[in-house]
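# Based on what follows, work out the 3D shape:
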Amino acid sequence: MALERVQKVMAEQGMCSRRAAEQIILEGRVKVNGHPVNLGDKMDVNRDTLSIDGQRIRLEKKQEYHYLMLHKPRGFVTTTSDERGRKTVMDLLADYPARVFPVGRLDKDSEGLLLLTNDGSFANLMMHPSHGVSKLYRVTVRPRADESQVIALSKGVTLDDGSVTQPAVINVVVDEPGRTVMEMTIKEGKNRQ
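Here you go, the predicted structure:
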């Protein structure tokens, strides 16, 4: 009998992210074999019955994993669905035969490599800062960034929500009047970082 935490099962089955699964569990919406689940509770995918909001969830016993690399163009939101009706990266994969979800995110006005998968363990490995996976961004700043701003970014900055980013490795590629182009390497992906 292979027991796994319920939130991990939900994420690995591609239902939602592990963080979202934890929230759903905290809201009391998840049951295993008819009993409410607490964070950290475990289940056997091959034997136990999982339900969310009273609906039984069909669990895949043996899952085929999919890993996609997508060049996300500007104008698409990195999410599986958007309540405001904006275009999502899933619109670019409308004909893909398996359900996948984004690994991390890029802002609507950003473009670049985005990974998508249905492998929750892989997604967690890539996204969680404790695993130390670096992400490289090429950023154009207008007007030109001055030296003190570049130094501040490399030491870590305080975001609007009061959280502080980890230090970033900054490489200035172009520095000219009106703009600075930098390559930033970070190990976390805080919103609006």
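
# can we go C-alpha only for contacts and neighbour counts from here?
OK.

# Which parts of this structure are helices?
6-12, 18-26, 120-127, 147-155 (DSSP state H).

# Nearest to residue 80 among the ones you listed would be which one?
helix 18-26 (12.8 Å; CA to CA).

# and for comparison, fold this next one:
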Amino acid sequence: MEKIRLQKIIAESGYCSRRKAEELIAQGRVQVNGRPCGLGDKALPGKDIIAVDGESIAFTKKKRMYYIMLHKPRGYVTTMKDELDRKCVTDLIDGIPARVYPIGRLDKNSEGLLLFTNDGKFANDIMHPSCHISKTYRVTVRPDINDDQLTALSEGVEIDSGKTRPCTVLVLDKQPGRVVLQMTIHEGKKRQIRKMCEAVGLEVARLKRTSVGPLKLGMLKPGEYRELKPDELRALRNALAKNK
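A predicted model of the protein is given here:
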């Protein structure tokens, strides 16, 4: 049997995404047969003992893949475990007989659609920079917005991680001191929507992700989750294939 790169083995085990596995390896937190390893190292799944932080990863020949949609409420952090003992999104995912982890993230004060899976390749495909899967948000900003600000947001603005790609911005509602926008982006920089709005002088009062590619949050209530329907998963895979 040919040896396989560690990050692929870890991702296919369902422990985490391939990108996260690479981070763990680079941080020196992965061991093979009790020895520290580095990026580029390989192993034999099912034969070599692979551990993260001293905890062995379990492998099974056949594993059911789960694809979950959660309506993340505000006040929860997108992580598996929090050192500050804050509420984690994984606290809301119960009744799933597998270790599932979030694909991407929403910050603590944001809400809306968040995906979970134990399919490492699927998660890696969605999070890869070349993916360009659209993400739509309902954004409440203060105090008001003008045409120059709308144009800047649409064409792309400079934030700390570089200039953002062009996006679609629609005004859904406008009241004194408050505007509701719909923003659709095709990338996933950290806290991107908030930083874009701050760059043009707007304060984000509320941020809710309503869709990821063809998937829509719909009537799912905050804190509730469900498995993706076969046609939803197929539509998302098709969207991924088109963007490759």
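
# Could I get the TM-score for this pair?
Once superposed, chain against chain, the TM-score is 0.86 (TM-score structural alignment, normalised by the length of structure 1); 192 aligned residues with a CA RMSD of 2.2 Å.

# returning to that earlier point: can you tell me which of the helices of structure 1 is packed in deepest?
Most buried of those, by mean neighbour count (mean count of other CA atoms under 10 Å): helix 6-12, with a mean of 23.

# picking up where we left off before, which stretch among the helices of structure 1 comes nearest residue 114 of structure 1?
Here helix 120-127 is closest among the helices of structure 1 (CA to CA), at 11.5 Å.

# ok, now how distant is residue 211 of structure 2 from residue 58 of structure 2?
33 Å (CA to CA, to the nearest Å).

# Which of these two has more residues huddled nearby?
residue 211 (19 against 14; other CA atoms under 10 Å).

# OK, contacts around the more buried one?
Contact analysis of residue 211 of structure 2 by CA atoms under 8 Å, 6 or more residues apart in numbering lists 113, 135-137, 217.

# which SS class is it?
strand (DSSP: H, G, I helix; E, B strand; the rest coil).

# Excluding covalently adjacent residues, which one is nearest to it?
Counting by CA to CA, 6 or more residues apart in numbering, residue 136 is the residue found nearest to residue 211 of structure 2 once chain neighbours are left out, at 5.2 Å.

# tell me the contacts of the one you found?
Residue 136 of structure 2 neighbours (CA under 8 Å, 6+ apart): 182-185, 209-212.

# what's the distance between the most centrally placed residue in structure 2 and residue 61 of structure 2?
Closest residue to the average C-alpha location of structure 2: residue 104 at 1.2 Å, with CA atoms, centre = their mean. In this structure, residue 104 of structure 2 and residue 61 of structure 2 are 27 Å apart, going by CA to CA.

# do the same with residue 18 of structure 2
Counting by CA to CA - residue 18 of structure 2 and residue 61 of structure 2 are separated by 19 Å.

# So which residues make contact with stretch 71-79 of structure 1?
86-90, 101-102, 105-114.

# just the buried members of the residues you listed?
Burial by neighbour count, judged by 16 or more other CA atoms under 10 Å, picks out 87-90, 101-102, 105-106, 108, 110-111, 114 from these.

# Now tabulate the residues you listed in JSON lines and tack on distance to residue 170 of structure 1.
Below are these laid out as JSON lines (distance: CA to CA, whole Å):
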{"residue": "87", "distance to residue 170 of structure 1": "32"}
{"residue": "88", "distance to residue 170 of structure 1": "30"}
{"residue": "89", "distance to residue 170 of structure 1": "28"}
{"residue": "90", "distance to residue 170 of structure 1": "32"}
{"residue": "101", "distance to residue 170 of structure 1": "29"}
{"residue": "102", "distance to residue 170 of structure 1": "26"}
{"residue": "105", "distance to residue 170 of structure 1": "20"}
{"residue": "106", "distance to residue 170 of structure 1": "19"}
{"residue": "108", "distance to residue 170 of structure 1": "23"}
{"residue": "110", "distance to residue 170 of structure 1": "18"}
{"residue": "111", "distance to residue 170 of structure 1": "19"}
{"residue": "114", "distance to residue 170 of structure 1": "21"}
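
# Of all pairs in these, which one spans the longest distance?
Counting by CA to CA, the most remote pair of those is 101 and 110, 18.0 Å apart.

# Let me see the ranges of the strands in structure 1.
Per DSSP state E, structure 1 has strands spanning 3-5, 30-32, 35-36, 42-44, 50-52, 55-57, 67-72, 101-103, 112-117, 135-141, 169-176, 179-186. These are given in chain order.

# Burial-wise, tell me which of those comes out on top.
strand 101-103 (a mean of 23).

# By how much does that strand deviate from structure 2 on average?
On superposition with structure 2, the mean distance recorded for strand 101-103 of structure 1 (mean CA distance after the TM-score superposition for structure 1) is 0.8 Å.

# hmm, who's touching that strand?
Strand 101-103 of structure 1 has contacts (CA under 8 Å, 6+ apart) with 14, 78-80, 114-118, 123, 126-127.

# The same query, at a cut-off of 7 Å, please.
78-80, 114-118, 123, 127 (CA atoms under 7 Å, 6 or more residues apart in numbering).

# Stretch 40-57 of structure 2 too?
3-6, 9, 29-33, 59.

# Widest-spaced pair of the residues you listed?
Farthest pair in the contacts of stretch 40-57 of structure 2, by CA to CA: 3 and 29, 20.0 Å.

# separation between residue 166 of structure 1 and residue 125 of structure 1?
18 Å.

# and if you look at residue 93 of structure 1?
Distance from residue 93 of structure 1 to residue 125 of structure 1, by CA to CA: 23 Å.
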